[in-house]
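> got a predicted model here, sequence first, then my questions.
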Amino acid sequence: MDTMDFKDALRSIIKPHNEDPLERLTTPFGEALSKDKVLTEYPRPQFERPSYINLNGLWDYAIQPKKGFPDRYDGQILVPFSPEAILSGVERQLQPGEYLWYRRLLPVDEMDLFNGSRLILHFGAIDYEADIFLNGNKVTSHSGGYLPIDCDITDFLEKGENELTVRVSDPSDAGFQSRGKQILKRGGIFYTAQSGIWQTVWMEWIPATHIEHITIEPDFDRQEVFIEVDTALCDALPMLRICVMTPDAKQVLFRQSLTPKSNLADVHRHHAQSQSYDFTISIPDELFFPWTPEAPALYPVTVTLG
């Protein structure tokens, strides 16, 4: 009986198509896209704050073989589309050993800067290695193409214009990171690798004492929901209030106020201490509405700190 070597089988799957012309595939969404209003919807619907500054749109970009700041930029790229994508306006593949640089100026309200608020910068995802700079100062680094990046940039802000720059490198299949079916030489079941910023970029102003994370864990069999709220506290013993409404928003299902157990009177402003609050909510039979595609019931939850 003839047998096939695994390497032979793999070679039969990965058949390069680099010389084949690519079809320029578009969609009605892409054709109707406005460069002035790119993915303007709120990117975090389960944790929405009123302060929201969308940074999608045209940024300066440069691709170069050195890690240092570019001497000049090559043109503009439409964020959050990767440089390999048609909608980015670049249509160039980032190679191993190359660095993709982004640059734009930030709209910063000086009134917010001096009232004690903190400015948080968010990237939905950057593929793969990213270094983030503000006014030439390194704010943070991140590895991984799928997880969001959040960083407090308040201490790096200056009066007037503030320059945000991002440096990205992506070895794709020349490296060892998870990459799905991305590959530098497309072919077979593998498609053109994508690089750089590929999800929404945005900012929000928050108080020094603020909510950091909310975890909601349902227990279907017990008809209970566990809610944990993680906070950063710069004020002594702030009250946390939670209100859960029925899906029709006509009846209060649960309302409670809590204060943290520890005394934070000696915590200095801007040097926040983490504190957690937790609640367990029991839902009575007559108000228990499981989510289904036919009846997608959602329970509105409002959490207020301070």
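Yep, it's here. Residues are numbered from 1 along each chain as shown.
> make it CA atoms for all contacts and neighbour counts henceforth
Will do.
> next, count neighbours for residue 104.
Using other C-alpha atoms under 10 Å, residue 104 has 16 other residues around it.
> quick check, it in a strand?
Yes. Per DSSP: H, G, I helix; E, B strand; the rest coil, residue 104 lies within a strand segment.
> ok, it - contacts?
59-60, 163-165 (C-alpha atoms under 8 Å, 6 or more residues apart in numbering).
> kindly recompute the last result at 6 Å.
Neighbouring residues of residue 104 by C-alpha atoms under 6 Å, 6 or more residues apart in numbering: 59, 163-164.
> then residue 243?
254-255, 301-302.
> 8 Å instead?
Residue 243 touches 252-256, 301-303, counting by C-alpha under 8 Å, 6+ apart.
> only the buried members of those residues: can you turn that into a ChimeraX selection?
Buried residues among the contacts of residue 243 (16 or more other C-alpha atoms under 10 Å), as a ChimeraX selection:
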select :253,254,301
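> quick one: which of the contacts of residue 243 is nearest to residue 150?
Nearest to residue 150 among the contacts of residue 243, counting by C-alpha to C-alpha, is residue 303 at 20.7 Å.
> count the residues that sit near residue 274.
14.
> please name the nearest non-neighbouring residue to it.
residue 232 (4.7 Å; C-alpha to C-alpha, 6 or more residues apart in numbering).
> for residue 210, see how far away that neighbour is.
Shown here: residue 232 relative to residue 210, a distance of 5 Å by C-alpha to C-alpha, to the nearest Å.
> between those two, which contacts overlap?
By C-alpha under 8 Å, 6+ apart, no residue touches both residue 232 and residue 210.
> now residue 131: how far from residue 75?
20 Å.
> whoops, residue 102 was the one
Taken as C-alpha to C-alpha, the span from residue 102 to residue 75 is 10 Å.
> repeat that for residue 30.
21 Å.
> so residue 216 makes contact with residue 226?
Yes. Under the criterion of C-alpha atoms under 8 Å, residue 216 makes contact with residue 226 at 5.8 Å.
> what is the burial count for the residue lying closest to residue 123 once chain neighbours are set aside?
Leaving aside its sequence neighbours, residue 123 sits nearest to residue 201 (C-alpha to C-alpha, 6+ apart; 4.6 Å). Neighbour count for residue 201, taken as other C-alpha under 10 Å: 23.
> residue 201 against residue 58, yeah?
No. With contact defined as C-alpha under 8 Å, residue 201 does not reach residue 58; the gap is 11.7 Å.
> common neighbours of these two, please.
In contact with both residue 201 and residue 58: residue 79, using C-alpha under 8 Å, 6+ apart.
> before we move on, the earlier item: neighbour count winner among residue 131 and residue 75?
Taking neighbours as other C-alpha under 10 Å, residue 131 and residue 75 compare with residue 131 leading, 16 against 13.
> here's the one I want to compare it with:
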Amino acid sequence: MSAVTQPLAPRPAGGPAQSVRDSLVVAKRNLIRMTRIPEVVIFGLIQPIMFVVLFSYVFGGSMNIGGTTDPAVYREFLMAGIFAQTVTFATAGAGAGIADDMHKGLIDRFRSLPMSRGAVLTGRTLADLVQTALTLLVLAIVALLVGWRIHEGLPKALGAFGLLLLLGYAFTWIGALIGLSVRTPEAATSGGLVWLFPVTFISNAFVDSSQMTPWLRHIADWNPFSATVQACRELFGNPGVSDSPAWPMQHAVWASLIWSVLIVVVFRTLSVRKYRNATA
């Protein structure tokens, strides 16, 4: 009597090149899916626009930036923080999307294909990066309409947007790990937002960190989120350049790059390991 063996999933062929191709295929699949659910993209655009309008016109005249409460100054100070908040809040969507794929069994179908295991997660995060870039473009147009301006030229401004997209990409890997660690998309959405609020608000995004108590300012100045906000203000030429002695505030561009790359390396490794264990 012969033993019954379980069929094994085909082994992926090739090496890094195959992994890149597989990731792009998965990314294309997720982008097509986004176009078929346009309300997700629309709601993703509405939220940051609301933040711009509310913070600019409701709080603009009460914030002291550089010794002035001029609303126009605060609007320019604010925008780097709003941009950074927008790209990081995409984390919740990334986590929910991956949790939804796990919940519906789509990942099991991917397992039956000769494809790179990491491509499923990489493709998803790349698709989220494209959606984030579209959101940033629309948000920048709205910011220009409310009075925000670039003062250091287009090349530096493009560099600032590049740092923002890198930060957003890094944070989507945190979302991926959360999505793989929970049972439902709803839990992934909640889990993706709970930690984001202290990260974004205990920072220099909406207020000058010099106005915080010393221990809280120290946390804000070493926050990876704050480093990107500070770097963008420098590259945009916007007010609010900090006089903090903390290294990330004095070398904000380098700090932003280092933090983002470190987050990608750590959380991509953890996410791929979690994915392999979940699908083993």
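Ah, there it is. As the structure is a prediction and not an experimental result, all values here were calculated from the model.
> and the TM-score between them?
Here the TM-score for the pair of chains, by TM-score structural alignment, normalised by the length of structure 2, is 0.25; 123 aligned residues with a C-alpha RMSD of 6.5 Å.
> tell me the buried residues in whichever strand or helix holds the residue nearest to residue 274 of structure 1?
Using DSSP states H and E, residue 232 of structure 1 sits within strand 224-233. By 16+ other C-alpha under 10 Å, the buried positions in strand 224-233 of structure 1 come out as 224, 227, 229-233.
> what residues does stretch 254-262 of structure 2 touch?
By C-alpha under 8 Å, 6+ apart, stretch 254-262 of structure 2 touches 163, 166-167, 170, 224-225, 227-228, 231, 247-249.
> and which of the residues you listed is nearest to residue 277 of structure 2?
Using C-alpha to C-alpha, these come closest to residue 277 of structure 2 at residue 170, 21.8 Å.
> can you name the residues that contact that closest one?
260-261, 263-264.
> hmm, 10 Å instead?
By C-alpha atoms under 10 Å, 6 or more residues apart in numbering, the contact list for residue 170 of structure 2 reads 87-88, 91, 125, 129, 164, 259-268.
> closest one of the residues you listed to residue 102 of structure 2?
residue 125 (15.2 Å).
> check which helix or strand the nearest residue to the closest one once chain neighbours are set aside maps to.
With sequence-adjacent residues excluded and distances taken as C-alpha to C-alpha, 6+ apart, residue 125 of structure 2 is closest to residue 172, at 6.1 Å. Following DSSP H and E, one finds residue 172 of structure 2 within helix 154-181.
> tell me, how many neighbours does residue 171 of structure 2 end up with?
For residue 171 of structure 2, the neighbour count with other C-alpha under 10 Å is 26.
> how near is it to residue 90 of structure 2?
Applying C-alpha to C-alpha to residue 171 of structure 2 and residue 90 of structure 2 gives a distance of 8 Å.
> show me which residues of the helix or strand encompassing residue 84 of structure 2 are buried.
Residue 84 of structure 2 belongs to helix 71-104 when assigned by DSSP H and E. Buried residues in helix 71-104 of structure 2, defined by neighbour count with 16+ other C-alpha under 10 Å: 71-103.
> buried residues in the very next helix or strand once past that helix?
Using DSSP H and E, the helix or strand that follows helix 71-104 of structure 2 towards the C-terminus is helix 106-111. Applying a neighbour-count criterion of 16+ other C-alpha under 10 Å, one finds 107, 110-111 buried in helix 106-111 of structure 2.
> with distance to residue 17 of structure 2 added, can I get those residues in JSON lines?
Formatted as JSON lines, the buried residues of helix 106-111 of structure 2 follow (distance: C-alpha to C-alpha, whole Å):
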{"residue": "107", "distance to residue 17 of structure 2": "22"}
{"residue": "110", "distance to residue 17 of structure 2": "18"}
{"residue": "111", "distance to residue 17 of structure 2": "19"}
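> from these, pick the one nearest residue 144 of structure 2.
Nearest to residue 144 of structure 2 among the buried residues of helix 106-111 of structure 2, with distances taken as C-alpha to C-alpha, is residue 107, at 41.9 Å.
> would you agree the closest one is in contact with residue 119?
No. Proximity of residue 107 of structure 2 to residue 119 does not meet the contact threshold set by C-alpha atoms under 10 Å, at 11.4 Å.
> and residue 29 of structure 1, that's in a helix?
Yes. Applying three-state DSSP, one finds residue 29 of structure 1 inside a helix.
> which helix or which strand is home to residue 7 of structure 1?
Remark: residue 7 of structure 1 resides in helix 6-13, with elements defined by DSSP H and E.
> any idea how far residue 227 of structure 1 is from residue 219 of structure 1?
Taking C-alpha to C-alpha, one finds residue 219 of structure 1 at 11 Å from residue 227 of structure 1.
> swap in residue 102 of structure 1?
Counting by C-alpha to C-alpha, the gap from residue 102 of structure 1 to residue 227 of structure 1 is 38 Å.
> can you check residue 129 of structure 1 too?
Using C-alpha to C-alpha, one gets 33 Å for the distance from residue 129 of structure 1 to residue 227 of structure 1.
> how about residue 131 of structure 1?
From residue 131 of structure 1 to residue 227 of structure 1 the distance is 34 Å (C-alpha to C-alpha).
> quick one: contacts for the residue most central in space within structure 2?
The residue lying closest to the centre of structure 2 (C-alpha atoms, centre = their mean) is residue 168, at 2.3 Å. With contact taken as C-alpha under 10 Å, 6+ apart, residue 168 of structure 2 is in contact with 83-91, 125, 128-129, 132-133, 162, 260.
> which pair in those spans the largest distance?
Maximum distance among the contacts of residue 168 of structure 2 (C-alpha to C-alpha): 18.4 Å, for 83 and 125.
> before we move on, the earlier item: looking at the contacts of residue 243 of structure 1, spot the one nearest residue 119 of structure 1.
Nearest to residue 119 of structure 1 among these, with distances taken as C-alpha to C-alpha, is residue 303, at 20.2 Å.
> what helix or strand is the closest one on?
Using DSSP H and E, residue 303 of structure 1 falls in strand 301-305.
> for that strand, packing partners?
Packed against strand 301-305 of structure 1 by the contact rule (3 or more C-alpha pairs under 10 Å, 6 or more residues apart in numbering; DSSP states H and E) you find strand 210-219, strand 224-233, strand 240-245, strand 252-258.
> can I get those in TSV including distance to residue 182 of structure 1?
Shown next, in TSV, are these (distance: least, C-alpha to C-alpha, whole Å):
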stretch	distance to residue 182 of structure 1
strand 210-219	32
strand 224-233	36
strand 240-245	43
strand 252-258	47
